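Peer 1: show me how the following folds:
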Amino acid sequence: MKRGWKILLTISLALVAMIWSLPTAQAAKTAENNVGYTVRPVLPANQITKKVSYFDLRVKPGQTQHLQVVVANTSNRTQKFRISVNQAVTNNNGVIDYSQLSPKRDSSLKVGIADVFTKNATQTVTVPANGQKQVSLSYTMPAKKIRGVILGGIYIAQLNPENAKSDGQIMIKNAFAYAIGLSLQEGATVKPDLRLDRVATAQINARNYVTANLQNFQPGILQKLTVNARVTKAGSNQTLLSQKQGQMGMAPNSNFNFGIPWGNEALVAGNYTLYLTAKSGDQQWQFVRNFAINGPTIKRLNRHALTPTQPNYLLYLLLVLLIVILLAIIGYLIYRNRHTPDTK
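Peer 2: Next up is the predicted model:
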C-alpha cells in the first residue's frame, strides 16, 4: 500500500510541476529581459511640482530653455537610444500616450510640442557600457501668450542593432522605451471640455464596434474620466449595445474613439441612436446622436469579423479525463490493497 501511495504522490507532484512550469518560465524570462538602462530628468528652477520625475514647467512668452535628460546604461554593452519629443495624444483605450512620433494633429490644437521644440529635437545617442550621457533638448515659446497647457513627452527608445540586411548595413529595431512627461504652462489652469464628434462603425482586432469620437477641445488635462454609452434602434428605448469604462484620461486638445462592441449582436442596416454620458470630477456631459448603418457596411464588417469566443471544450475534456485517470488509479490501489494476501 505504501508503494501505491508513493506512486500516487509522484504523479500528483508531476502534475503540480506541470501546472507551475509556465508561470515559472515566464518569470525567468522576465528576469532575463532586464531593460539595461535608466533615464531621469534634470529638473530646472522653473519646475512647478518639485517631487516628481517629469517636467512640469512654468514658462513665459518668448522664453528659450535647454532641458537636460540623463540616460544611464546599466548593461555591459554599448547601447543606442533614439530620443524624441512627442505630442501627447489620447489613444483609443482612453490613455494619454507619448509614444507617437508623428501623431495626427487634433483640429483644436493651436500650439503643440512640435511648434516650440527645435526641428532637430529627435536625435540618436550612443552610451557606453556602464556609462551615462546627458542629452540636451531646446524649446522656444511663442511670443504671444498661450492659454492652458502644452503637453508632450520626451520619449527615450532603446535601439537594438540587427544584421538584417545582406549588404552589411545595420537595421535599428525598437526594443524598449521610457517616456518623461513634459508640461509647459504660462498662466492659469484651463478646465477641459468635451464634445461628441462623429459616430461610426469600425472593426478593431477583427471585432465589430460602434465608435463615438470624443474630443477634449480645451488646453486642459482631463482625468478620471468615466464614459457610459448605449445604442438603441432609432425611436426605441431598448438597449442593443452598451459599454461603460472608467479611470480614463485625455490629453489637452486631443480626441479618441470610444468603442462600443457589438458582441453577440448581429446588427442590421438601419437607423440607430447613441446615448452617451461622460463624467470627470464635478464635470458631466450628455450626448444623444442619431446615426445610420447601411447594408454594404454591415456586409463588409461581418465578412472579416471573428465569431464570439467559444468555450474551450477540448481543455475541459482533458481536465475531466485527467480526474477520471486519477480516480481510477486511486481505486486500483485501494482494490489491490484489499485483495493482496498479508505475507507477514
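Peer 1: only C-alpha atoms from now on, for both contacts and neighbour counts.
Peer 2: Fine.
Peer 1: where is the longest helix in this protein?
Peer 2: The helix spanning the most residues in the chain, taking DSSP state H as the definition, is helix 2-32.
Peer 1: which elements pack onto it?
Peer 2: helix 313-339 (3 or more CA pairs under 8 Å, 6 or more residues apart in numbering; DSSP states H and E).
Peer 1: and the helices in this structure?
Peer 2: 2-32, 113-116, 295-304, 313-339.
Peer 1: list the helices and strands the last one packs on?
Peer 2: In terms of contacts (3+ CA pairs under 8 Å, 6+ apart), helix 313-339 is packed against helix 2-32.
Peer 1: mind listing what's buried in the helix it packs on?
Peer 2: Neighbour counts over helix 2-32 (16 or more other CA atoms under 10 Å) mark 4, 8 as buried.
Peer 1: what do you get for stretch 107-121?
Peer 2: 111-113, 116-117, 121.
Peer 1: likewise for stretch 274-290?
Peer 2: Result for stretch 274-290 [16+ other CA under 10 Å]: buried residues 274-276, 278-280, 289.
Peer 1: got a list of contacts for it?
Peer 2: If you take CA atoms under 8 Å, 6 or more residues apart in numbering as the criterion, stretch 274-290 is touched by 194, 196, 199, 222-232, 234, 271-273, 291.
Peer 1: with P161 as the reference, measure out to G187.
Peer 2: 44 Å (CA to CA, to the nearest Å).
Peer 1: and for Y98?
Peer 2: Counting by CA to CA, the gap from Y98 to P161 is 24 Å.
Peer 1: please apply the same query to L67.
Peer 2: 28 Å.
Peer 1: same question, A292
Peer 2: According to CA to CA, A292 and P161 sit 49 Å apart.
Peer 1: so I48 sits against R58, correct?
Peer 2: Yes - using CA atoms under 8 Å, I48 is in contact with R58, at 6.2 Å.
Peer 1: run this one through as well so I can compare:
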Amino acid sequence: MAVKQRFWGIVSVAVGLLFGVMCGPVQGQAAKTPSNNIGFSVSAQLPENQRNQDHSFFDLTMQSGHQQTIKVKIANVTNRDIKIKTGINTAYTNDNGVIEYLAAPKQLDQSLKFQLGKLTKLKGKSIVTVPANGSKVVEAQIEIPKLTFNGTMLGGWFFQKIDEKVTSEVKDAMTVHNQYAYVIGLKYSFGQTPSPKLTLSQVKSGLLNHHQSTIAELRNPTAVIIPNVSLATTISNRSTGKPVKTITKNGVQFAPNSSYHYGLLTGSDSLKAGNYHLRMVAKNSAHRWVLEKDFTITKAAVKQTARKSVESHQLNPLWLVAAGAMLMLIIGGLVAWLVYLVKRRQA
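Peer 2: Sure thing, here's the model as predicted:
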C-alpha cells in the first residue's frame, strides 16, 4: 500500500500589514527556475482606492454600502496547463500567535461582526485552468452592506496549485504530494482607527495541538491589527504568593477581532491541580497592558485532558525499565536452563 504524505509548501507569504509599522501580507513573486517546482506566480491588479500603491496586497479604503470588483493575474511559467484552486478567508490569530491568512478559521471571536471572507466572494469557479506559458485573470466581488463601522477588516485570497492525479501506484512505494500556495492579503479600512485593546478572558487546563496545556485565552476585541506584542507572564500560588512559573513570548501578532489561545505550559510542565494567580504584561512599541486573573485548575480537568493528550499514549520510562529487567531475567533463566541441560547430558 502506498504511503501518501501531504506537505504544504507555503511559498512567498509575507506577513505585514500597515499599523504604525509594516507587518502584513505582501504578495510575493514565484521564482521561475525549473528547479523550484512551483511553476506559477500571482499579482494583484491594484484599484484606485488602494491606500498605498507601493503595497502589492489589497490595502483598500472602504465605506458603507461599497461594491467593487478586484482582480488578480495568475501567470503560468510552465510548458503545460495547470490548475489553480483559489478562495478567500477571514484572517485570525492562530495558536502560534501569528495572523493566519491561508487557512479558514475554525472558531471566530464573538466581537467579529463582519467577516471579510463572507463580504468578498469569488466570481466564477474556485478551480481555474491556466494555459501553458500563459496567464488568467480571476475576479472577486466585494459587497459591503450598509453599516456603521470603524477600523480594519482583514483576510487573505489564496492560490493553490493542484497536483496531477497519480494514475498508478507501486506496492510499498512512498508517493509525496507537494502543494504550493500564495496568499495575497486583503485589508479593508473604514473611517477612524479605534484604540487597540487586549483582554484576558480565562485561564484553563486544556489540549493544544493534542498536548496537555495550561492555556490563557487572550482577546483583541477591537477592529485593529496589534503587531509585535511581547508577553511576560508570572503564575503564582494563590495561597503562598510564591511564583510557580515565569514565561515569556515575543513577536505575537493579533488579527482584528480575534482570540489567541496561548499555550503557556505544555506537557509535563502543565500546572497541577490548585489555585493560582496570573499576571501578564503585554506590550509593543505603542501600547502596554497589564492583565491579571485568579484561576483554579481542578483535578478533574487535569485528569480529563491528560487522558486525551498524546502524552498519555507515550510509554512511561519506568515501564521500559521494568520490561528490560524482565527480559533480562527471562534470558538469564533460559541460559541457566540450557547450561543445566548440557551438564546433565554430559553426566
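Peer 1: could you get me the TM-score between them?
Peer 2: Scored against TM-score structural alignment, normalised by the length of the first structure, the superposed chains reach a TM-score of 0.72; 274 aligned residues with a CA RMSD of 2.8 Å.
Peer 1: any chance of the helices of the first structure in JSON lines, with distance to R77 of the first structure too?
Peer 2: Shown next, in JSON lines, are these (distance: least, CA to CA, whole Å):
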{"stretch": "helix 2-32", "distance to R77 of the first structure": "15"}
{"stretch": "helix 113-116", "distance to R77 of the first structure": "33"}
{"stretch": "helix 295-304", "distance to R77 of the first structure": "46"}
{"stretch": "helix 313-339", "distance to R77 of the first structure": "45"}
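Peer 1: what's the closest of the ones you listed to Q203 of the first structure?
Peer 2: helix 295-304 (6.6 Å; CA to CA).
Peer 1: next, the buried residues of the closest one.
Peer 2: 298, 301-302.
Peer 1: next, count neighbours for V13 of the second structure.
Peer 2: Using other CA atoms under 10 Å, V13 of the second structure has 20 other residues around it.
Peer 1: aligned to it, what sits in the first structure?
Peer 2: When the first structure is aligned by TM-score structural alignment, V13 of the second structure is left unaligned.
Peer 1: pretty sure V13 of the second structure sits against F57.
Peer 2: No - under the criterion of CA under 8 Å, V13 of the second structure makes no contact with F57, lying 10.9 Å away.
Peer 1: who has more neighbours out of Y98 and P161 of the first structure?
Peer 2: Y98 (26 against 14).
Peer 1: and the more buried one, how close does it get to Q218 of the first structure?
Peer 2: 18 Å.
Peer 1: next one: R198 of the first structure
Peer 2: Applying CA to CA to R198 of the first structure and Q218 of the first structure gives a distance of 18 Å.
Peer 1: next: I48 of the first structure.
Peer 2: 21 Å.
Peer 1: neighbours around the aligned residue in the first structure for N37 of the second structure, how many?
Peer 2: Aligned counterpart of N37 of the second structure in the first structure: N34 (TM-score structural alignment). The number of residues packed near N34 of the first structure is 11, by other CA under 10 Å.
Peer 1: and if you look at the one 10 residues further on?
Peer 2: Each residue near P44 of the first structure was counted by other CA under 10 Å, and the total is 15.
Peer 1: now do the contacts for it.
Peer 2: L67.
Peer 1: once you drop chain neighbours, what's closest to Q192 of the second structure?
Peer 2: N150 (5.4 Å; CA to CA, 6 or more residues apart in numbering).
Peer 1: map that neighbour onto the first structure.
Peer 2: In the first structure, N150 of the second structure lands on R147 (TM-score structural alignment).
Peer 1: next, count neighbours for its match.
Peer 2: 17.
Peer 1: quick one: it from F117 of the first structure, how far?
Peer 2: From R147 of the first structure to F117 of the first structure the distance is 18 Å (CA to CA).
Peer 1: swap in W20 of the first structure?
Peer 2: 50 Å.
Peer 1: do a quick rundown of the strands in the stretch 101-250 of the first structure.
Peer 2: Per DSSP state E, counting those that start in this stretch, the stretch 101-250 of the first structure carries strands over the ranges 123-127, 132-140, 149-162, 171-185, 194-204, 207-216, 222-233, 239-250.
Peer 1: and those: which comes nearest L319 of the first structure?
Peer 2: strand 207-216 (30.0 Å).
Peer 1: mean per-residue distance, that closest one versus the second structure.
Peer 2: For strand 207-216 of the first structure, the mean deviation from the second structure after alignment is 1.4 Å (mean CA distance after the TM-score superposition for the first structure).
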